[in-house]
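# Provide a 3D model corresponding to the input given below.
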Amino acid sequence: MSVVAPRLQALQRWMLDALIAPESADRAAVEQHVQPGARIDAAACLGIYRRSYVLRLRRCLAEQFPATRHALGAPLFDDFADSYLRDCPSDSTTLYELGRRYPGWLEANRPDRDAPEDQREDWIDFLVDLATYERELFHLFDAAGHEGQSWPDACADDRDLVLQPCLALAQYRYPVAWYYHEVRAGRAPAFPPCADSCVVVLRRDYHTTTYPVSGLHYRFLAQLRQSGSIAAALDDIAGWTGRTSAAVRESWAAEVRQAWIEAGFFVNRGG
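As a prediction, the model looks like this:
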């Protein structure tokens, strides 16, 4: 094996550490690895690059988590971003993946993580849920979807319908979708009270939409995703609610089915 690759990897590792944790780079190492400028020394050159690098990554995270930034306030969000970047430096050739680990990092680094669940801070639960929702939205912007292919209509048979590929089903402890859209509309929403929230987030024809759903509808969709069968999911709902299968199927056909087909919840099986 060539000795060039390990040396290059070591230099890359040093450079990354020097950018996100400048206290780790002593002056001798900086002068060894960085060329000075015409009028400034190597440390000053590195400092200029470091400030530009960190500002670029902060802006990238702010674009991926605008509502979380609003909730925290810009100064605190930037402090969190700097800590996150030190713990979870970019590991991809694209900044699209920069925020991939951010919700999990917030949960893992919450100051009350060792406290019993009933004694944890509500606002931290809210922030974790909000960042998780924003990450899901951002991911769906570029996820593999069904664009360019035909969509089913109301004439499709239930046996031919499956959930479309670019659809996320999620539960949150707070109404984070509402909060996000309030922020995006230019309003300044207050911290919302705890309230279970079930949502479907999907992209159709390159347009991403969030649909609030009831707990019953969430269960139906979760069962459908697991079984791949609308009939099986309807049978589960009948057993769960104690209603007859006929009543559940009538409600599905009359109240839900067409609206969800038109919204783009489903694609044709195998197509």
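
# use CA for all of it now, contacts and neighbours both
Fine.

# can you give me the strands in the protein?
For the chain, the strands defined by DSSP state E cover 161-163, 167-172, 197-204, 207-213, 266-268.

# got JSON lines for those strands, with distance to Phe77 and mean neighbour count too?
JSON lines is the format used below for the strands of the chain (distance: least, C-alpha to C-alpha, whole Å; neighbours: other C-alpha atoms under 10 Å):
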{"stretch": "strand 161-163", "distance to Phe77": "36", "mean neighbour count": "20"}
{"stretch": "strand 167-172", "distance to Phe77": "21", "mean neighbour count": "19"}
{"stretch": "strand 197-204", "distance to Phe77": "25", "mean neighbour count": "21"}
{"stretch": "strand 207-213", "distance to Phe77": "25", "mean neighbour count": "15"}
{"stretch": "strand 266-268", "distance to Phe77": "38", "mean neighbour count": "20"}
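
# structure for this one too, so we can compare:
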Amino acid sequence: MNQQIAQLQEQILKHITGVSSTTIDTNSLTASAFSTSSIQTIENGVDHLLRPNAHLPPAQALAIYQRAYIARLLECLRADYPVLRQYLGTQLFDHFATEYIQAFPPTSYSLFDLGKNFSDHLEQSCPDLASFNQQDKVTHQLPIQIAVAERLRIRAARAIGLEQRQLIEPNYHNLQHAKAIALSISDACGLMSAHPALLDILSGENRERDYVNIDRIYLAISRSNYRIRTDILQIWQYHFLHLLAQSTQTPILLEDLVMHTSKESNLDAETIYAHLSLWLPIAISRAYLYVEFVDT
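You can find the predicted model right below:
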């Protein structure tokens, strides 16, 4: 008996959540009318699962839950990506979001995980840009970059940050001569590169700027004292933090970080140490990273 109930639940769940995105009319998800095409996708398989009632046949009854399921997930994605929704417009955003729900149906108990692959889906949906001019390339890439930035903001807000951690402060004027300083990146810090227009979009400023002399910026999105911030990084700072973020073995010794950053940014080690004496206290205060230990 219990097995039969479990099978029945599984079949109904499949009918509710397994509908093709092409059968969902995203413009009327909040309306009371039923989508005929949506009903047709399930009407052949539910007659033996549900009894008809005085008001609705089985397919229409199940379609209520089918549409509510998609509508709820769309609502979550709209809440997670408000800037992208405003940038694309609700209709186009819902189109991509509904396709995404079909391509990446939720498997986690937490709706926080629902949008984790949304930027990947947008990138996969993007046409081949090889033959596009620079302006058209930027136009197609910006929605992807907005999605990446908004996801990093969500992660920073939910991560275990450094607010409750007792931070270690090394001697910033003697970094090069310390025996060992080990660093780790904060879970509440994310990195990305983007077109400079992204900053205007995230801040809500619609400015017509000329970006002839710069086509890429590097950003750190972090949470410091429970406040989300987005900061522009110099390229050597980005390489420095990127190694911390990509490493599977943390903490990393400062001298190893400097050596790697020197190779990636074409700056000599002494110059990087000089920059670090000024930038490292800022990086710690903005919760990009933290010092694990210092051996002087």
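
# can you pull the TM-score for these?
For this chain pair, the superposition-based TM-score is 0.79 by TM-score structural alignment, normalised by the length of the first structure; 263 aligned residues with a C-alpha RMSD of 3.3 Å.

# out of the strands of the first structure, which comes closest to Ser227 of the first structure?
Smallest distance to Ser227 of the first structure across these (C-alpha to C-alpha): 9.8 Å, for strand 161-163.

# which strands and helices sit next to the closest one?
helix 215-227, strand 266-268 (3 or more C-alpha pairs under 8 Å, 6 or more residues apart in numbering; DSSP states H and E).

# let's have those in JSON lines, adding distance to Val4 of the first structure.
JSON lines is the format used below for those (distance: least, C-alpha to C-alpha, whole Å):
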{"stretch": "helix 215-227", "distance to Val4 of the first structure": "49"}
{"stretch": "strand 266-268", "distance to Val4 of the first structure": "50"}
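
# next, the buried residues of stretch 72-89 of the first structure.
77-78, 80-85, 88-89 (16 or more other C-alpha atoms under 10 Å).

# what about Ala182 of the second structure, distance to Ala159 of the second structure?
22 Å (C-alpha to C-alpha, to the nearest Å).

# so between the two, which is more surrounded?
Ala182 (18 against 15; other C-alpha atoms under 10 Å).

# near the spatially closest residue to the more buried one that is not a sequence neighbour, how many other residues are there?
Nearest residue to Ala182 of the second structure, sequence neighbours excluded (C-alpha to C-alpha, 6 or more residues apart in numbering): Leu253, at 4.3 Å. Neighbours of Leu253 of the second structure under the rule other C-alpha under 10 Å: 18.

# the one 4 residues further on too?
A count of neighbours around Leu257 of the second structure, defined by other C-alpha under 10 Å, yields 20.

# which residue comes closest to it once chain neighbours are left out?
Nearest to Leu257 of the second structure is Phe240, by C-alpha to C-alpha, 6+ apart, at 6.2 Å.

# so how far is Lys116 of the second structure from that neighbour?
In this view, Phe240 of the second structure and Lys116 of the second structure are 25 Å apart by C-alpha to C-alpha.

# those two - which one has more neighbours?
Using other C-alpha under 10 Å, the more surrounded residue of Phe240 of the second structure and Lys116 is Phe240, with 22 against 17.

# what residues are up against the closest residue in space to Ile214 of the second structure that isn't next to it in sequence?
Once flanking residues are discounted, Ile214 of the second structure sits nearest to Pro196: 7.5 Å by C-alpha to C-alpha, 6+ apart. Pro196 of the second structure sits next to 211, 214-217 when contact means C-alpha atoms under 8 Å, 6 or more residues apart in numbering.

# now tabulate those in TSV and tack on distance to Val258 of the second structure.
What follows is those, written out as TSV (distance: C-alpha to C-alpha, whole Å):
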residue	distance to Val258 of the second structure
Tyr211	31
Ile214	26
Asp215	26
Arg216	23
Ile217	21
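
# I'm done for today, thanks for sticking with me.
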